[in-house]
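J.: this one's sequence-less:
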């Protein structure tokens, strides 16, 4: 960590690396789920209303980021880390819980191919309603909801990581890169990305979010970690060990 006279302008290489990785993976997971919806709608109902819904959803997410980003960056460093830590713990623990339940067999793994077939069936049965500027309101709203609901969680993750590192543009860049990679893959394949190891990615992101949430939340509450930022990988490794052990125990319980 390199310090400057401004306490909010330091550069944390470890935090920056985890920022890029966490935001990219989190956004990629949600983008895969949104892609499944958009593909089903576009192929079944037409690409124009589907892409209009995508554009509207992305515009709303951009407004959310633009509105909340500056508000987070004006908070004092300790207050910011306390807020960010709490938010990351909320998201991280939810992702870990779902990933553990799926990996241990207590919850079905998400099947993008099956989800795609369900979306296709629903889209084929729905009636078309024309609205101003939109030829098919059903296709528009379904794409809009898919992009917005999947994107909001990622937007908050990008904002919290970016605000804490005082580099929201970098977090936004990681999110945009993930969306572009998934969108490009979908455009080439013209099929849902069923082979993407979504649960493994969710497990990894959940571990990182929880580790950062613990680390930054404790700092925001006034705690001093032994070794400073060097303790962060240890915290993440501890969360990984606990989550892995929980998965192993639940698998054994289910097998018994």
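T.: Right, received. Where do you want to start? The shown structure was predicted, so the numbers you read here are calculated from the model rather than taken from an experiment.

J.: use CA for all of it now, contacts and neighbours both
T.: Noted.

J.: chain center to the helix or strand that contains residue 242: distance?
T.: Secondary structure assigned from DSSP states H and E places residue 242 in helix 231-255. Chain-centre distance of helix 231-255: 21 Å, with C-alpha atoms, centre = their mean, to the nearest Å.

J.: give the other helices and strands that it contacts.
T.: Contacts defined by 3 or more C-alpha pairs under 8 Å, 6 or more residues apart in numbering; DSSP states H and E place helix 231-255 against helix 77-103, helix 198-220.

J.: and it with helix 77-103, angle?
T.: 20 degrees (axes from the mean of the first three to the mean of the last three C-alpha atoms, to 10 degrees).

J.: outside of helix 231-255, which residues touch it?
T.: 96, 100-101, 103-106, 207-208, 210-212, 214-215, 225 (C-alpha atoms under 8 Å, 6 or more residues apart in numbering).

J.: residues of it that come out buried?
T.: For helix 231-255, burial by neighbour count (16 or more other C-alpha atoms under 10 Å) applies to 232, 233, 235, 236, 239, 240, 243, 244, 246, 247, 250, 251.

J.: okay if I get those residues as a markdown table plus distance to residue 177?
T.: Below are the buried residues of helix 231-255 laid out as a markdown table (distance: C-alpha to C-alpha, whole Å):
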| residue | distance to residue 177 |
| --- | --- |
| 232 | 25 |
| 233 | 25 |
| 235 | 27 |
| 236 | 24 |
| 239 | 27 |
| 240 | 26 |
| 243 | 28 |
| 244 | 29 |
| 246 | 33 |
| 247 | 31 |
| 250 | 35 |
| 251 | 35 |
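
J.: re earlier: out of the contacts of helix 231-255, which end up buried?
T.: Buried among the contacts of helix 231-255 by 16+ other C-alpha under 10 Å: 96, 100, 101, 103, 104, 207, 208, 210, 211, 212, 214, 215.

J.: so the fourth one sits right up against residue 201, yeah?
T.: Spelled out, it's residue 103. No - applying C-alpha atoms under 8 Å as the test, residue 103 and residue 201 come out as separate, 11.7 Å apart.

J.: which residues does residue 146 contact?
T.: 33, 34, 37, 38.

J.: swap in residue 198?
T.: Taking C-alpha under 8 Å, 6+ apart as the criterion, residue 198 is in contact with 29, 110.

J.: okay, pairing it with this:
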């Protein structure tokens, strides 16, 4: 049980975090594919995936050269900052202070931009570049999650499999419905992933400075519960102080 908790939580964090980022990247790639054809869309996406794979292969093994306590502390601090950034965005969006990310709107905007470039002789090149940038930019966050969440406890392979599963699921669903995945509760997923990354960060920062967590790895579940309750309390407090505008609801 002690070993199962961190394994399930690391794979879940990698899967959910990757799923959110993959949905955003797929929206742009789909717009490119429907507007300019499969060739530029697939070329840009595949090149970006190759770059991302190279990053994982290059930086993953380097983590083994870093002393474990230093690695845990450094990764822990980064995960706290990264996770709290996701939490902040999710909270502000749930309150209506920041607009929710709209995949349909992003798809329409990208499609319109690509159609305006239709008369340019470089249209296919620009379309492929758009797909490349979308996959690369969203993928960099996936790589960070895979390496950071998996590296501190030697589970990079497991987190990579979680990210790969998310990628396959998004592609399969996206190709089946042939439209942006607008109904994915992206903000709720970002909130959960933010909680998980922040919890990992606190846990590993503690291990890095020599803390002896009660219950060993099971302490991660308690940390998650505390962070979740604190975050929900903040959401409730802010919602009372700043009621969401009419028509704005979290998704």
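T.: Looks like it came in fine. This structure is a prediction, so every number in the text was calculated from the model and none was measured.

J.: superposing both, give me the TM-score.
T.: The TM-score (TM-score structural alignment, normalised by the length of the second structure) is 0.93; 243 aligned residues with a C-alpha RMSD of 1.5 Å.

J.: ok so residue 196 of the first structure is a helix residue?
T.: No - counting by DSSP: H, G, I helix; E, B strand; the rest coil, residue 196 of the first structure falls outside a helix, being coil.

J.: the longest helix belonging to the first structure corresponds to what range in the second structure?
T.: The longest helix of the first structure (DSSP state H) is helix 13-45. Mapped onto the second structure using TM-score structural alignment, helix 13-45 of the first structure spans residues 4-36.

J.: just how off-centre is the matching stretch within its chain?
T.: 6 Å.

J.: may I see the buried residues of that stretch?
T.: Using 16+ other C-alpha under 10 Å as the test for burial, stretch 4-36 of the second structure gives 6-7, 9-33, 35-36.

J.: and what of stretch 71-82 of the first structure?
T.: In stretch 71-82 of the first structure, counting by 16+ other C-alpha under 10 Å, buried: 72, 73, 77, 78, 79, 80, 81, 82.

J.: distance of the alignment partner in the first structure of residue 170 of the second structure from residue 28 of the first structure?
T.: Counting by TM-score structural alignment, residue 170 of the second structure lines up with residue 182 in the first structure. From residue 182 of the first structure over to residue 28 of the first structure the distance is 7 Å, taken as C-alpha to C-alpha, to the nearest Å.

J.: now residue 251 of the first structure
T.: Noted for residue 251 of the first structure: a distance of 27 Å to residue 28 of the first structure, by C-alpha to C-alpha.

J.: quick one: residues contacting residue 215 of the first structure.
T.: Residue 215 of the first structure neighbours (C-alpha under 8 Å, 6+ apart): 85, 232, 235.

J.: the helix holding residue 242 of the first structure maps to which residues in the second structure?
T.: The alignment places helix 231-255 of the first structure over residues 219-243 of the second structure (TM-score structural alignment).

J.: cool, and stretch 142-162 of the first structure?
T.: Taken onto the second structure by TM-score structural alignment, stretch 142-162 of the first structure occupies residues 130-150 there.

J.: what about that stretch, how far off from the first structure?
T.: When the first structure is overlaid, stretch 130-150 of the second structure sits 0.6 Å from its aligned residues on average, using mean C-alpha distance after the TM-score superposition for the first structure.

J.: return the set of buried residues in that stretch.
T.: In stretch 130-150 of the second structure, residues buried by neighbour count (16+ other C-alpha under 10 Å) are 130-136, 138-140, 142-150.

J.: next one: stretch 95-110 of the second structure
T.: Neighbour counts using 16+ other C-alpha under 10 Å place 95, 96, 100, 103, 106, 107, 110 of stretch 95-110 of the second structure among the buried residues.

J.: tell me which other helices or strands the longest helix of the first structure touches.
T.: Where contact means 3+ C-alpha pairs under 8 Å, 6+ apart, helix 13-45 of the first structure is packed against helix 47-73, helix 112-125, helix 137-164, helix 168-189, helix 198-220.

J.: tell me the angle of the second one relative to helix 198-220?
T.: When the same axes, to 10 degrees is applied, the directions of helix 112-125 of the first structure and helix 198-220 differ by 100 degrees.

J.: by contact count, what packs against helix 112-125 of the first structure?
T.: Secondary-structure packing of helix 112-125 of the first structure (3+ C-alpha pairs under 8 Å, 6+ apart): helix 13-45.

J.: what about the helix it packs on, how far off from the second structure?
T.: Superposed on the second structure, helix 13-45 of the first structure shows a mean distance to its aligned partners of 0.5 Å (mean C-alpha distance after the TM-score superposition for the first structure).

J.: now do the SS call for the equivalent of residue 193 of the first structure over in the second structure.
T.: For residue 193 of the first structure, the aligned residue in the second structure is residue 181 (criterion: TM-score structural alignment). Classification of residue 181 of the second structure by three-state DSSP places it in coil.

J.: these two touch, right, residue 181 of the second structure and residue 23?
T.: Yes - when contacts are counted by C-alpha under 8 Å, residue 181 of the second structure is listed as touching residue 23 (6.6 Å).

J.: stretch 84-92 of the second structure: average distance to aligned residues in the first structure?
T.: Superposed on the first structure, stretch 84-92 of the second structure shows a mean distance to its aligned partners of 0.4 Å (mean C-alpha distance after the TM-score superposition for the first structure).

J.: the first structure: matching residues for that stretch?
T.: Going by TM-score structural alignment: stretch 84-92 of the second structure matches residues 93-101.

J.: quick one, what contacts residue 111 of the first structure?
T.: If you count contacts by C-alpha under 8 Å, 6+ apart, then residue 111 of the first structure has residue 194 around it.
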